[in-house]
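Participant: dropping a prediction and its sequence here:
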Amino acid sequence: MCKEPKKKADNQPKEPIPGIPGYDWVRSDVGEFQSVFRSFMEINAIRKSHRIYDSSVSKFIRLEPCRSDERVYVGGPSDPPFFYVYQCFFRDLGVCLPFTQFECDFLNFINSAACQLHPNS
């Protein structure tokens, strides 16, 4: 039985996603990945399995599924204000909203989020 020859890895950068001004830094293959949270069934499952937010802020936070054309790196309308977050924050890091001062400082340090605590926090 003959084995097929191994193909060389394609280390060349992928083409940028066409038609999204300002996102030419994003490789086109990144745009192929959709969120797994595309229905309220997935949203409810993560809400049950992970502590997402403290009860003190529950009236200010609404979890919603992503549309199939949404990508975490693309901005959107800010009315009402929203942000994307990866499940690993809750699952692996144990982060809970609202962020602590340390979490805000860290997110600002790695330039991942413009984070400010509410003055009453």
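Facilitator: Arrived safely.
Participant: contacts, neighbours, all on C-alpha from now
Facilitator: Noted.
Participant: which parts of this structure are helices?
Facilitator: All helices of the chain, identified by DSSP state H, fall at 40-49, 88-91, 101-109.
Participant: put this beside the first:
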Amino acid sequence: MVLLCELEGAKDYPLVIHPVGSDWERKVRAHFTRANGTLNINSYYEEMVGFPYSSSNSESSSDSDGSGNDSDCVIISPSEFSSKNPNNRSLIVADSVATISTSMETSSRFTYDEFVSTFRKVIRVSGEGGEDRVIVDLVAEGEFVTTVNEREPHYFYMYTHVLQTLNLRLPFNSFECQILRVVNVAPCQLHPNSWAFLKAFQIACEDLDVVPTVGIFFCFFHVKNVSPHSLVSISSQPNKGRFSLYASNFKNYRDTFVRFRCGAGYPELMFDASITPLFPFYWSSAPRLIKGT
């Protein structure tokens, strides 16, 4: 049962943002312009934006590395979930720690319509219905993941690198929304490696025919600490680790965030039936320290 493909082969994103019209962009465009004057779009955008310009709609391609190597396989014994009331678990929550991040002031590379439209062509983001149900907006110059929008329409930030690598789909499912609410963080505030734990846990539960819940999850994981200058990370409880660590951490992802918001007639991307937010949309100044269940 392969839970997560190793991230070692994932292409790192460029370290520097090169706007359209810059010397670097012109050199890249010239390099990938064919003799007949046409532009090699695939290679150009792979160099500029950081992801290959090819179809990613096939979910099966991201579910396995195809190598037959089971070194990244994880087995969870069904006995670990033998409680008669697996959902009746009380969270141990430490005092909230007020934080204001100063190290997250990284500009996004998605400040041009051209880059956003290319991302939409390449990466599938909607898990149900058409892709037009999820609107992706570009990010303004000087706008960061810590920016809070107090006006409508509301939106939330998410790293495109995380969506692409982990094959996440929008809207977030009930379990993912519960985790964000309990920890009190926006989607972009949860460290990408922690999103990988959530993904692996859900796949394991599905294989064991167990409904993933916050109570079960925090039997094995906790929010170890909250730093005022970093994303919120989820790690394994001492001596209760269920998953083998993957070989490579996420790198160079902090400039890959874009805005996501509801398309026409699709409020369930962000709100429940009573128009209550499903999770914090914007950077939280008081994430919760979850010590376990």
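Facilitator: Thanks, I have it. Just so you know, these numbers come straight off a predicted model, no measurement behind them.
Participant: just give the TM-score of the two.
Facilitator: The TM-score (TM-score structural alignment, normalised by the length of structure 1) is 0.61; 94 aligned residues with a C-alpha RMSD of 2.8 Å.
Participant: and the helices of structure 1 as JSON lines, adding mean neighbour count and distance to residue 77 of structure 1?
Facilitator: As requested, those are arranged in JSON lines below (neighbours: other C-alpha atoms under 10 Å; distance: least, C-alpha to C-alpha, whole Å):
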{"stretch": "helix 40-49", "mean neighbour count": "13", "distance to residue 77 of structure 1": "21"}
{"stretch": "helix 88-91", "mean neighbour count": "14", "distance to residue 77 of structure 1": "23"}
{"stretch": "helix 101-109", "mean neighbour count": "14", "distance to residue 77 of structure 1": "22"}
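Participant: residue 80 of structure 1 is nearest to which of those?
Facilitator: Closest of the helices of structure 1 to residue 80 of structure 1 is helix 40-49, at 19.0 Å (criterion: C-alpha to C-alpha).
Participant: residue 113 of structure 1 maps to what in structure 2?
Facilitator: Residue 113 of structure 1 maps onto residue 186 in structure 2 when the alignment is built from TM-score structural alignment.
Participant: and what of residue 80 of structure 1?
Facilitator: In structure 2, residue 80 of structure 1 lands on residue 153 (TM-score structural alignment).
Participant: which non-adjacent residue is nearest its match?
Facilitator: residue 261 (7.7 Å; C-alpha to C-alpha, 6 or more residues apart in numbering).
Participant: how about residue 97 of structure 1?
Facilitator: Going by C-alpha to C-alpha, 6+ apart, residue 97 of structure 1 has residue 53 as its nearest residue, at 4.3 Å.
Participant: number of residues surrounding that neighbour?
Facilitator: Using other C-alpha atoms under 10 Å, residue 53 of structure 1 has 17 other residues around it.
Participant: distance of the match of residue 80 of structure 1 from residue 262 of structure 2?
Facilitator: 9 Å (C-alpha to C-alpha, to the nearest Å).
Participant: alright, calling it a day.
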